[in-house]
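# with the sequence up front, the predicted model follows.
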Amino acid sequence: MEVKAVATFACEVVKREFELIGQSITANFPQAFPDAAIKIQMDFEKRIDDIENCKNKQVLISPYMCNDIVATYFACVEVEGLTETPEGMIGFKLPMMNYAKISCSNKTIDQGYSKIFSWMGENGYKQKWYDKSFPIEIFYLDEGAEEEVVEILIPIQ
């Protein structure tokens, strides 16, 4: 049986935009994390079927904002247009932007952050701070899998 690596730690620059619908949670940082993030993701997964124009229910997109006092963390899916947002959810568009991207897993996410910031420094990239941007975690859900692919996207200038 072939064992394939979930965390490749491959880094690259990608250009993306997102139209998202989801829910968010704001909690003390770092004390309440990752528990707050897991809670909003689990709550949101129960309501994914409420979103009619979802591109892929197996891809959970989690932008976030953090100032080392509190963090707001989103659980979203990408949609085809922001036409109808279910009650209790938020819809928003993240404009086209360059991101530094790394592929890791839900079990190696801390290593992923260390490696992407090292790679950015080595290659002369600086993080863009919240000017129409968010860092993003993308989870590729695999029902029953212990380890799932995660991509970390850091907006760069």
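That came in fine, so what should we check first? Numbers count the residues shown, from 1 in each chain.

# contacts, neighbours, all on C-alpha from now
Will do.

# hey, which strand is longest across the protein?
In the chain, taking DSSP state E as the definition, the longest strand is strand 11-28.

# would you mark the buried spots in that one?
For strand 11-28, a neighbour-count test (16 or more other C-alpha atoms under 10 Å) marks 11, 13, 18, 19, 20, 21, 22, 23, 24, 26, 27 as buried.

# who's in contact with the nearest residue to the first one once chain neighbours are set aside?
Ranked by C-alpha to C-alpha, 6 or more residues apart in numbering and with sequence neighbours excluded, the top spatial neighbour of residue 11 is residue 102, at 4.5 Å. Taking C-alpha atoms under 8 Å, 6 or more residues apart in numbering as the criterion, residue 102 is in contact with 9, 10, 11, 12, 112, 116, 151, 152, 153.

# at 6 Å what do you get?
For residue 102, the contact set (C-alpha atoms under 6 Å, 6 or more residues apart in numbering) comprises 9, 10, 11, 151, 152.

# residue 73 too?
Here residue 73 is in contact with 24, 25, 64 (criterion: C-alpha under 6 Å, 6+ apart).

# put this beside the first:
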Amino acid sequence: MDIQVVEKNELKVVGISWNGTYAETNTIPSLFTELEARLNEVAYQTKEPILIAPFHSRETEFTYYVTTPVEKIENIPEGMVGFTIPRKNYVCATHKGRPEEVENTYLQLLKWMKEYGYEQDLNALSLEIYPEANKHLNASGNLHYDIYLPVKQYR
């Protein structure tokens, strides 16, 4: 797995939010379907063909968003949220494989961070970025998306 440290510029996003326990994560795929059905409602979308899924994980639950990048946050559709993700440094890698293998990808990222002296910034949002070009792979269960874990220090 190719792991690297990158700096991402500020991102403005609009989309759907969800909060629940880890046992309820099977509902997350429906958020993608819901947002895709409502994308025409989101004003000022960028031309970047991706969906961005920022999330906060906590010990017993987490908050997950399925969003689309926008140029400005105005006219947010009912039932959606809009916010800015600040410029940040991340350790990133691409997950390729079955949904059951996602946890292993995260564990490899965390192990790499520890080996190279990076500390995860638990106060910042982690990101999953889903390029439109991989939509058919993801729908077939062969997931292919980028994972970004925020770090406190940058080497």
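Thanks, I have the structure now. In this text, all values refer to a predicted model and were calculated from it rather than measured experimentally.

# any idea what the TM-score is?
The pair, once superposed, lands on a TM-score of 0.84 when counted by TM-score structural alignment, normalised by the length of structure 2; 145 aligned residues with a C-alpha RMSD of 1.7 Å.

# centroid-nearest residue for structure 1?
Nearest to the mean C-alpha position of structure 1, by C-alpha atoms, centre = their mean, lies residue 137 at 2.1 Å.

# in structure 1, what residues pair with the longest helix along structure 2?
The helix that spans the most residues within structure 2, counting by DSSP state H, is helix 102-115. Using TM-score structural alignment, helix 102-115 of structure 2 corresponds to residues 109-122 of structure 1.

# and the equivalent of residue 80 of structure 1 over in structure 2, how far from residue 54 of structure 2?
In structure 2, the residue paired with residue 80 of structure 1 according to TM-score structural alignment is residue 71. Counting by C-alpha to C-alpha, to the nearest Å, the gap from residue 71 of structure 2 to residue 54 of structure 2 is 17 Å.

# so these two - more neighbours on which side?
Neighbours per residue, other C-alpha atoms under 10 Å: of residue 71 of structure 2 and residue 54, the larger number sits with residue 54, 21 against 13.

# need the contact list for residue 78 of structure 1.
Counting by C-alpha under 6 Å, 6+ apart, residue 78 of structure 1 makes contact with 19, 20, 55.

# from residue 11 of structure 1, how far off is the residue nearest to it when sequence neighbours are not counted?
Excluding its sequence neighbours, the residue lying closest to residue 78 of structure 1 (C-alpha to C-alpha, 6+ apart) is residue 20, at 4.6 Å. Plainly put, residue 20 of structure 1 is 24 Å away from residue 11 of structure 1 if you go by C-alpha to C-alpha.

# quick check: closest non-adjacent residue to residue 1 of structure 2.
Leaving aside its sequence neighbours, residue 1 of structure 2 sits nearest to residue 93 (C-alpha to C-alpha, 6+ apart; 7.0 Å).

# the aligned partner of that neighbour in structure 1: which element?
Superposed on structure 1 with TM-score structural alignment, residue 93 of structure 2 falls opposite residue 102. Taking DSSP states H and E as the definition, residue 102 of structure 1 sits inside strand 90-105.

# next, the mean deviation of that strand compared to structure 2.
For strand 90-105 of structure 1, the mean distance to aligned residues of structure 2 following superposition is 0.9 Å (mean C-alpha distance after the TM-score superposition for structure 1).
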